[in-house]
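Show me how the following folds:
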Amino acid sequence: MEQHSRDFLQAAGAAIADSERARTREALGLLMPNQREQAIKDFGGNKEFDALRSEVKAIRQHALAHLGHYLESFSSAARENGSSVHFARNGDELNGIVLDICTRHEAQRIAKGKSMITEETGLNAALESAGFAVRETDLGEYIIQESGDTPSHIVAPALHKSPAEIRELFLERHDLGERDLADAPEMVAEARQVLREEFLAADVGIIGSNALIAENGYSMLVTNEGNGDLCANLPPVLIVCTSVDRVLPRAEDAMAMLRLLVRSTTGQAVSCYTSFYAGPRRPGDVDGPLETHFVLLDNHRSEILASDYAEMLQCIRCGACLNHCPVYMNAGGHAYGWVYPGPMGSVLTPLLTSLEESADLPDACTACGRCEEVCPASIPLPDLLRDLRRDKFTQGVTAKRWRFGIQIHAWLALHPRLYQRITSL
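Predicted structure coming up:
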């Protein structure tokens, strides 16, 4: 996905001026926090939820502290299950591995589930440039693909699209004759009808992963639509694209994370579909892929793990920080200019790309602390954003006039009488 983080201020200004989409974000900012709060009450209250947060945080910290060991364990178990495991140092390597697999199988059509990692590497564009027909099958991602747009939220990629816009898009793109498409159920039914053929005709299925289980080589995927299962089980070849930091020691650790994830994301007690993929079809199985590949992306994550920002790798991609962030609610996801918006994106994007390319993002924060308060992984996002601001200053990324101004202010702060005289003028 092409990065436009340099344009954050201009894009945020344009988003604020778009009153219709601003109302949609305002509604989200009321609905999603209320759903999360109710889910926590139903779970047993904040005390029970915070105890689970502490448990999952400890699990994630342990897994990351022993990442090499658990990646080796996962790879060994997955290969024993009959899967192939590939490691990609960067986006180009991941795209090349997937292209090679698709080419070797003489694939033509690819059915794809939702995957932030493939957004990060620009996989769709690479596959299409090579002549493959790629179809996104998550409803939100399908809408985005059909409209030539990019996601605005990590969980609800088409959040910025109104029902009227989606209706017009479907009427234009689907050659199905005269029809009303009067409401959301009709539009969903039409998308299901169109996508059914994509699942049946696909030569390769590509999905993401919420967790890799080291003890058994399985992959866990959490969805509410079931398209992930269809991408995984109907095509003869399955490719799971995810990042190295998704590995967890045991299946029970993944289930603990799941209880946090769904309540933080949508306020559900459990997602509609939680699937574990164990590898290719075995003798006696009636369905499933004939071949399974795991492609695990690093892309600077090893560097982040060795840095002062290692806690950011504990993120479970729930989107809670976006749903509670006043800056995201006003600026919208597209303003952040890359794959990951909101507070988590304001930290991740500079770490995965560069501070120079995303210099405004660490400042896209009111320091209200809501993101840290609701983060199921208890990541100190405001602290990390302040640290990135410090890095901007020390690395000379901040404009000279601002660095000079900060230096003057710091000097004056050490001379309170002079500071008081100047500021009282």
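
contacts, neighbours, all on C-alpha from now
OK.

Is residue 166 in a helix, a strand, or coil?
Put simply, residue 166 is helix when judged by DSSP: H, G, I helix; E, B strand; the rest coil.

which stretch of helix or strand covers the residue nearest to it when sequence neighbours are not counted?
Nearest in space to residue 166, with sequence neighbours left out and distances taken as Cα to Cα, 6 or more residues apart in numbering, is residue 143 at 7.2 Å. Counting by DSSP states H and E, the element that carries residue 143 is helix 139-147.

Let's compare: structure for the following, please.
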Amino acid sequence: PAIHKNRRQVGRLFADKLGVEYTEDPQVLTKIARRTIRGKFLTADAGLSGANFAAAASGSRVLFTNEGNGRTVTTVPPLHIAILSLEKMIPSLADLPTFIRLLPRSATGQSITSYVSVITGTRKPGEATGAKELHIVLLDNGRAEILSGECREILKCIRCGACMNVCPVYRTVGGHSYGWTYPGPMGIVLTTLLTGMAKSHPLVDASTLCGACDEVCPVRIPLVDLVLKLRERRVREGFSRPMEKRGMRVFGKVAASPSLFSAGQFLSRTFWPLVRAFGGKDVAGRLPGPAKVPFHRRVP
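The predicted structure follows:
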């Protein structure tokens, strides 16, 4: 998907890489893409795909697409290689209807995607399309270890993207900022678990813990709780910054004492003009100032 690029960027990309005349017309760009890609599909020796779900009982792979590319890559080349991570497995095709309704409605608001492809086995005698040879690769890559740990619920994720749509951090910084395959709230958890805390520990701060992701998740993954568990693990494993540790220790003492907390509120209101004066435009423009009257004094 190239939703992050506009038609002018796509037009320049096609002109540079494909040697075609520059155009911004979406219909013309679509025809150029179709003509170029379809030729590659028809001459490819092998097609490589994943799957949204896979039925253990029949070995069927299920693909949800709106473009039709999934159906083409799995049926036109003579060899089909399907790579599936372990959590994509469901018991049988009898369990599929629930996900057919759940995934597109949570992802794009559709009742159903344009194409739902259920592929079982190889080409049968008399069939015009379908791979003649099939290889299915079941990918663990640390998922069995996740299943036995305290964050196992992240493996229920169906990759709908609903948590990304509502996440204030993701909507501000975009998907590329997460630095790996999975962005958004689910990406914070899954990326950290798959790549290790040593590599991904800064990522667990990419959440405001507002809980919007918990509310929209169709499979009820407690994403906020999982992020908090990872933050606790980061501290236990020694990846917290020394300044952060000292700051939280001081804040804990202040927050536990009503008198110190009130004094802190008074000082913040007193010195806020200095923060606005010397904190730079980002601080002055985006950071809200302290309330003139604390909340606990407004409520009888």
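
that older thread, state whether the residue nearest to residue 166 of the first structure and residue 165 are indeed in contact, as I suppose.
No. The criterion here is Cα atoms under 8 Å, and residue 143 of the first structure misses it with residue 165 at 9.9 Å.

So those two - more neighbours on which side?
residue 143 (23 against 13; other Cα atoms under 10 Å).

Quick one: map that one onto the second structure.
Under the alignment (TM-score structural alignment), residue 143 of the first structure pairs with nothing in the second structure.

swap in the one 10 residues further on?
Residue-level alignment of residue 153 of the first structure against the second structure, with TM-score structural alignment as criterion, gives no partner residue.

Mind jotting down where the helices sit in the stretch 1-150 of the second structure?
7-18, 26-43, 69-75, 96-107, 143-147 (DSSP state H, counting those that start in this stretch).

corresponding residues in the first structure for the third one?
Looking back up the chat, that one is helix 69-75 of the second structure. Alignment of helix 69-75 of the second structure against the first structure: residues 227-233, by TM-score structural alignment.

and that stretch, how far from the second structure on average?
Once fitted to the second structure, stretch 227-233 of the first structure is off its aligned match by 1.1 Å on average (mean Cα distance after the TM-score superposition for the first structure).

what about the aligned residue in the second structure for residue 339 of the first structure, which SS state?
With TM-score structural alignment defining the correspondence, residue 339 of the first structure maps onto residue 181 in the second structure. Residue 181 of the second structure falls in the coil class when you classify it by three-state DSSP.

how about residue 181 of the second structure, what does it touch?
187, 191 (Cα atoms under 8 Å, 6 or more residues apart in numbering).

With residue 23 of the second structure instead?
Residues near residue 23 of the second structure by Cα under 8 Å, 6+ apart: 8, 11-12, 29.

For those residues, which ones persist in the first structure?
Retained in the first structure by both residues aligned by TM-score structural alignment, their matches' Cα atoms under 8 Å are the following of these: 11, 29.

Who wins on neighbours among the contacts of residue 23 of the second structure?
Result: residue 11 is most packed of the contacts of residue 23 of the second structure (other Cα under 10 Å), 20 neighbours.

that older thread, please work out which of the helices of the stretch 1-150 of the second structure is packed deepest.
Compared across the helices of the stretch 1-150 of the second structure, helix 69-75 shows the largest average neighbour count, a mean of 21 (mean count of other Cα atoms under 10 Å).

who's in contact with it?
Taking Cα under 8 Å, 6+ apart as the rule, helix 69-75 of the second structure contacts 41, 47-49, 63-64, 80, 115, 117, 129-131.

Same check on stretch 110-117 of the second structure?
So stretch 110-117 of the second structure is in contact with 61-68, 70-71, 100-101, 104-105, going by Cα under 8 Å, 6+ apart.

okay, those residues in TSV with distance to residue 285 of the second structure next?
Below are these laid out as TSV (distance: Cα to Cα, whole Å):
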residue	distance to residue 285 of the second structure
61	51
62	49
63	46
64	44
65	42
66	42
67	43
68	46
70	46
71	50
100	45
101	44
104	39
105	37
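
Nearest to residue 145 of the second structure, out of those residues: which one, please.
For the contacts of stretch 110-117 of the second structure, the residue nearest residue 145 of the second structure by Cα to Cα is residue 61; the value is 24.2 Å.

Pull the number of nearby residues for that closest one.
When neighbours are counted by other Cα under 10 Å, residue 61 of the second structure comes out with 24.

same deal with the one 4 residues further on?
By other Cα under 10 Å, the residues close to residue 65 of the second structure number 17.

From residue 125 of the second structure, how far out is it?
Using Cα to Cα, to the nearest Å, residue 65 of the second structure is found at 27 Å from residue 125 of the second structure.
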